[in-house]
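Provided below for reference: sequence and predicted model.
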Amino acid sequence: MLPGPRTHLIHRPETADSAPSLVIDRPPLARESLSTLPNNNSTLPRPARGRLSTLLLSGGSEPDPRFSLANERTFLAWIRTSLALLAGGVAVDAFLAGFLSPAIHKTIALLLFALALLLGGGSFFRWLNIERAMRRGTPLPLPWIAPLLAGGAAVVTATLISVFLARWT
């Protein structure tokens, strides 16, 4: 069970006509019922951001949390794809060593590793650029990661096809 709203005990000093007392002071939102709170999250007070967040996400206003969370889910999807490419590179290096020449299987594995590296690193910058665009109300940037991934996959696939065709003829 979650604890209730934070409360602070404030000691009020004695005055000439009153006895000493302890008063429970609650934050302003704790006094209001939930039904009276506005539905728009932008009117609620926001906690201060840290230095790094302020540096990376400077300018603009806080976007709707749903959009920020959708941006984060997309970032995580790119990371999963990067990890799959990394696993593919390991698999090519481990299992195709006897099937392909050492130069070719290492080249394919290195291409997959390089794609994984670029995709993993690029996904952060994609997330950051979209987050900044949402905060500033500017158009979303074009995705350069998708063409990079498509081009890299095409190179790896073309290399494998050419190796298999050369081997079978």
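Sure, I can see it. Residues are numbered from 1 along each chain as shown.

CA atoms for contacts and neighbours, from now on please.
Noted.

what ranges do the strands span in the protein?
For the chain, the strands defined by DSSP state E cover 8-12, 21-25.

Pipe these into TSV and attach mean neighbour count and distance to Glu62 per row.
Output for the strands of the chain, formatted as TSV (neighbours: other CA atoms under 10 Å; distance: least, CA to CA, whole Å):
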stretch	mean neighbour count	distance to Glu62
strand 8-12	11	29
strand 21-25	12	29
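
Can I get those strands in CSV including distance to Ala84?
Compiled in CSV, the strands of the chain are given as follows (distance: least, CA to CA, whole Å):
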stretch, distance to Ala84
strand 8-12, 50
strand 21-25, 53
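
And those strands: which comes nearest Val156?
strand 8-12 (62.7 Å; CA to CA).

tell me the angle the closest one makes with strand 21-25.
For strand 8-12 against strand 21-25, the angle by axes from the mean of the first three to the mean of the last three CA atoms, to 10 degrees is 140 degrees.

Point out the one among the strands of the chain that comes closest to Arg167.
Using CA to CA, the strands of the chain put strand 8-12 closest to Arg167, at 77.3 Å.

adding another structure so you can compare the two:
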Amino acid sequence: MSRFPRWVYDRGTEPDPRFSLANERTFLAWIRTSLALVAAGVALNAVQVPLAAGFQTASTVVLVMLGLLAAGQGWLGWVRAERALRENRALPGPSLGPVMTAGVLVAAGLVGVGLLL
């Protein structure tokens, strides 16, 4: 039986299904985070919030871009972890964790400063 993506599943040996399912749950958590960030950006743009000029647009762009990055992290993280499981290697850490943290802080800061001005 062939599974997609073949370049992931054709490597190594089949791991314990519990680990693959946990990896999938982590992927889905990244996707939920991505959807929440994009929704927050869209909502911030759609609702009249008393922000200083430019802060609303900047916050919206940061949130939507973070949503795109979270989706990418979810996919790449799933691939990297699934390969590591199949090749009996140590699991990699999230490569965009610090970027996501900094981005959320920047977006929150923009909204906070924009409300105060």
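Cool, the structure landed. Model, not experiment: these values are computed from the prediction.

what separates the most centrally placed residue in the second structure from Leu96 of the second structure, distance-wise?
When CA atoms, centre = their mean is applied to the second structure, the residue found nearest the centroid is Ala70 (1.6 Å). For Ala70 of the second structure, the distance to Leu96 of the second structure (CA to CA, to the nearest Å) stands at 8 Å.

residues making contact with stretch 141-161 of the first structure?
Stretch 141-161 of the first structure is contacted by residues 108, 111-112, 115, 119, 122-123, 126, 129-130, 133 when judged by CA atoms under 8 Å, 6 or more residues apart in numbering.

So which residues of the first structure form helices?
Here the first structure has its helices, by DSSP state H, at 28-31, 51-56, 65-95, 102-136, 145-168.

post-alignment, the third one versus the second structure, mean distance?
Helix 65-95 of the first structure: mean distance to aligned residues in the second structure after superposition is 0.6 Å, counting by mean CA distance after the TM-score superposition for the first structure.

what does the longest one give?
Between helix 102-136 of the first structure and its aligned stretch in the second structure, the superposed structures give an average distance of 0.7 Å (mean CA distance after the TM-score superposition for the first structure).

Would you check that the residue nearest to the centre of the second structure makes contact with Ser34?
Yes: using CA atoms under 8 Å, Ala70 of the second structure is in contact with Ser34, at 5.0 Å.

What number of residues are in the vicinity of the alignment partner in the first structure of Arg6 of the second structure?
Matched to the first structure by TM-score structural alignment, Arg6 of the second structure sits across from Thr54. By other CA atoms under 10 Å, 11 other residues sit near Thr54 of the first structure.

what's the spacing between Thr54 of the first structure and Phe125 of the first structure?
Distance, Thr54 of the first structure to Phe125 of the first structure, using CA to CA: 16 Å.

Compute the distance between the equivalent of Glu131 of the first structure over in the second structure and Ala29 of the second structure, please.
When the second structure is aligned by TM-score structural alignment, Glu131 of the first structure is paired with Glu82. Look at Glu82 of the second structure and Ala29 of the second structure: by CA to CA, they are 16 Å apart.

counterpart of Leu160 of the first structure in the second structure?
Per TM-score structural alignment, Leu160 of the first structure is aligned with Val111.

What is the burial count for that match?
Neighbours around Val111 of the second structure, by other CA under 10 Å: 22.

now Val62 of the second structure
21.

Likewise for Val155 of the first structure?
Neighbour number of Val155 of the first structure under other CA under 10 Å is 15.

Same check on Leu44 of the second structure?
17.

now do Phe75 of the first structure
20.

Could you find the counterpart of Trp78 of the first structure in the second structure?
By TM-score structural alignment, Trp78 of the first structure lines up with Trp30.

Check the gap between that match and Asn45 of the second structure for me.
Note on Trp30 of the second structure: its distance to Asn45 of the second structure, by CA to CA, is 23 Å.
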